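> have a look at this prediction, sequence included:
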Amino acid sequence: MGKVMGSRAALVLGPVLGALVALPLPAQAAVRPESLPSKSEWLKDVAPVAASLQDYLTHRLAGGKSNEKPAIVLDIDNTSLATHYDRGKPIEAILKATEYAHEHGAAVLFASYRDPNEQDATTRELTAAGYTVDGLCLKPHGDSPGKAQVKLGCRKKYESQGYTLVANVGNRSTDLEGGHYEKGFKLPDYDGQLS
């Protein structure tokens, strides 16, 4: 009886499910810049991630090994600097976490997909915003393997210099892909709208 019922259900549901699969899906609306939150809403969304980073650094850097060379790696645009909302200004909660890290023996390193010709200007922009810059890695000249690979290459470069990358902070998934850090912290990017 169970097999007969199962067969009948399959006969009845088969065409129905097939019809559902064949239905066209509604088109997705193009993402518009005006759909981004206000600066104050964005900062409220950043706050819990920054607090988690601060808490993690407090515990992680307290238990460091004496022979360890700890460092944190940060993306720049809309991670360290409020590029979309207030160009050149720091994201204060992230700046505070980097200051804590630096005061407790960690290097502050940056990994960005910015043009390599912007190395000096980027360093000036970060230091003017209050950041310590112990290292800055930008995309290479010429053909680039893509954002995720560039960021991963930067982290591998820092590891080859002896750093233990205790934290990696970014607002895009490409900032965090590929590992080579102990813990990642992702700020909001609103489904890729905030680059």
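That came in fine, so what should we check first?
> from here on, contacts and neighbour counts on C-alpha atoms
OK.
> quick one: residue 148 and residue 135, what's the gap?
Taking C-alpha to C-alpha, to the nearest Å as the measure, residue 148 falls 18 Å from residue 135.
> one more: residue 128?
To residue 135, residue 128 is 15 Å away according to C-alpha to C-alpha.
> ok, now residue 79?
Taking C-alpha to C-alpha as the measure, residue 79 falls 16 Å from residue 135.
> so between the two, which is more surrounded?
Between residue 79 and residue 135, counted using other C-alpha atoms under 10 Å, the more crowded position is residue 79 (23 against 15).
> A further structure is provided below for comparison with the first:
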Amino acid sequence: MRKSLRIAGIATTCAVAGAALYGTGAATADNAGSRHTSEPQNIALLVRQIDEYYGASQDADGVWHSSPDSPYAKDLARIQAKAKKDIKRAAAHAGKGKHGKKPAIVLDVDDTALLSFDYEKRTNFTYNNDTWDAYVKAAKRPAVFGMPELVKYAKSKGVEVFFLTGLAESQREGAVTNLAKAGYDTKLDPTHVFTKNKPNPPAYLSHCATPAAWKCDTVQFKEGTRKHIESTGYDIVGSFGDQASDLAGGYANKTYKLPNPTYFVE
């Protein structure tokens, strides 16, 4: 699976939008005032809004791109500007708290470090294990706007960088190759890039995973891994993700939720 659970963003966003737009209800002819409707937002209009948010365009090869001038890119820039201030402040106090642990940041990969908008558009926002696996292994995704620069800034302040992804261990090579190609000039070895290794889960996830049975949900997997990172001598000063489940569970001083209206992961 893409992360631990992949739910089509269109359906999920429609339900949420519908509840917000129509949740107050409307009287019906047969039972005025007592029955409430919850019609979802029109899917064609929602796709149009998503395209406008990303500044969607398609090149001659049929690849979908987001615009660096889009509302999406501007939202990212605001979050990253705040994060850089926090990183600078945390780095300046490194060693003075948390028993002298070295500061670190942790980044999710899908739509936090690498942008999957082309995949979402090509598949009409519908996930499929085989097409997703091929897409990841092709290692052609662009970086999420501004994130390689944020990593570079963190490193310039002496902050260690880790990646924590729900991608499978079998997809590690594609992810690492793509991160390097996308401009992430940082350590990308297995001690700095953590994938979901279901066949051979690490001991620090023994509370929810064994070689015989993987029972970790997204929060348990990412929480347990952040806890492990901190146990090796780091203080996670910032955790970055595009899903709430990327960030839940603690073991990070601050969390940064990046925008992603295309899918939802529990």
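Perfect, I can see it now. Here the structure is a predicted model, which is why all the values come from computation and not from measurement.
> overlay them and tell me the TM-score.
Taking TM-score structural alignment, normalised by the length of structure 1 as the basis, the two superposed chains have a TM-score of 0.79; 175 aligned residues with a C-alpha RMSD of 2.4 Å.
> map residue 151 of structure 1 across to structure 2 for me.
In structure 2, the residue paired with residue 151 of structure 1 according to TM-score structural alignment is residue 222.
> which residues touch its match?
When contacts are counted by C-alpha atoms under 8 Å, 6 or more residues apart in numbering, residue 222 of structure 2 touches 164, 246, 247, 249.
> show me what the third one aligns to in structure 1.
What it means is residue 247 of structure 2. Per TM-score structural alignment, the equivalent position to residue 247 of structure 2 in structure 1 is residue 176.
> that match: neighbouring residues, count only.
As a burial measure, residue 176 of structure 1 scores 22 neighbours (other C-alpha under 10 Å).
> what does the one 3 residues further on give?
Residue 179 of structure 1 is flanked by 14 other residues according to other C-alpha under 10 Å.
> which element is it on?
For residue 179 of structure 1, there is no helix or strand it lies in under DSSP states H and E.
> any idea how far residue 174 of structure 1 is from the residue lying closest to it once chain neighbours are set aside?
Leaving aside its sequence neighbours, residue 179 of structure 1 sits nearest to residue 152 (C-alpha to C-alpha, 6 or more residues apart in numbering; 7.3 Å). Relative to residue 174 of structure 1, residue 152 of structure 1 is positioned 9 Å away (C-alpha to C-alpha).
> quick one, which of those two is more surrounded?
Legend: neighbour count by other C-alpha under 10 Å for residue 152 of structure 1 and residue 174, higher for residue 152 (20 against 15).
> residues in contact with the more buried one?
Residues in contact with residue 152 of structure 1 (C-alpha under 8 Å, 6+ apart) are 177, 178, 179, 180.
> out of these, which are shared with structure 2?
Counting by both residues aligned by TM-score structural alignment, their matches' C-alpha atoms under 8 Å, the members of the contacts of residue 152 of structure 1 that carry over to structure 2 are 177, 178, 179, 180.
> for the residues you listed, pick the one with the most neighbours.
The residue in these with the most neighbours, by other C-alpha under 10 Å, is residue 180 (20 neighbours).
> I'd say it and residue 156 touch.
Yes: using C-alpha atoms under 8 Å, residue 180 of structure 1 is in contact with residue 156, at 6.8 Å.
> let me see the residues that make contact with stretch 134-146 of structure 1.
If you take C-alpha under 8 Å, 6+ apart as the criterion, stretch 134-146 of structure 1 is touched by 107-116, 119, 123, 150, 154.
> report the buried residues of that stretch.
Judged by neighbour count using 16 or more other C-alpha atoms under 10 Å, the buried positions of stretch 134-146 of structure 1 are 136, 137, 138, 139.
> thinking again about what came up before, filter the contacts of stretch 134-146 of structure 1 down to the ones in strands?
Judged by DSSP state E, the contacts of stretch 134-146 of structure 1 include 107, 108, 109, 110, 111 as members of strands.
> thinking again about what came up before, which of the contacts of residue 222 of structure 2 lies closest to residue 134 of structure 2?
Set against residue 134 of structure 2, the nearest of the contacts of residue 222 of structure 2 by C-alpha to C-alpha is residue 164 (20.1 Å).
> tell me what the lengthiest strand in structure 1 is packed against?
For structure 1, the strand with the greatest residue count under DSSP E is strand 164-170. Judged by 3 or more C-alpha pairs under 8 Å, 6 or more residues apart in numbering; DSSP states H and E, strand 164-170 of structure 1 is in contact with strand 70-74, helix 147-160, helix 173-176, strand 184-186.
> off-centre distance for the longest helix seen in structure 1?
If you go by DSSP state H, structure 1 has its longest helix at helix 39-62. On the basis of C-alpha atoms, centre = their mean, to the nearest Å, helix 39-62 of structure 1 sits 13 Å off its chain's mean C-alpha point.
> next, the angle strand 164-170 makes with that helix.
Angle, helix 39-62 of structure 1 to strand 164-170, by axes from the mean of the first three to the mean of the last three C-alpha atoms, to 10 degrees: 170 degrees.
> next, the contact list for the counterpart of residue 90 of structure 2 in structure 1, please.
Using TM-score structural alignment, the partner of residue 90 of structure 2 in structure 1 is residue 60. Residues near residue 60 of structure 1 by C-alpha under 8 Å, 6+ apart: residue 166.
> ok, now the one 10 residues further on?
Contacts were defined as C-alpha under 8 Å, 6+ apart; by that measure residue 70 of structure 1 touches 61, 64, 105, 106, 107, 163, 164, 165, 166.
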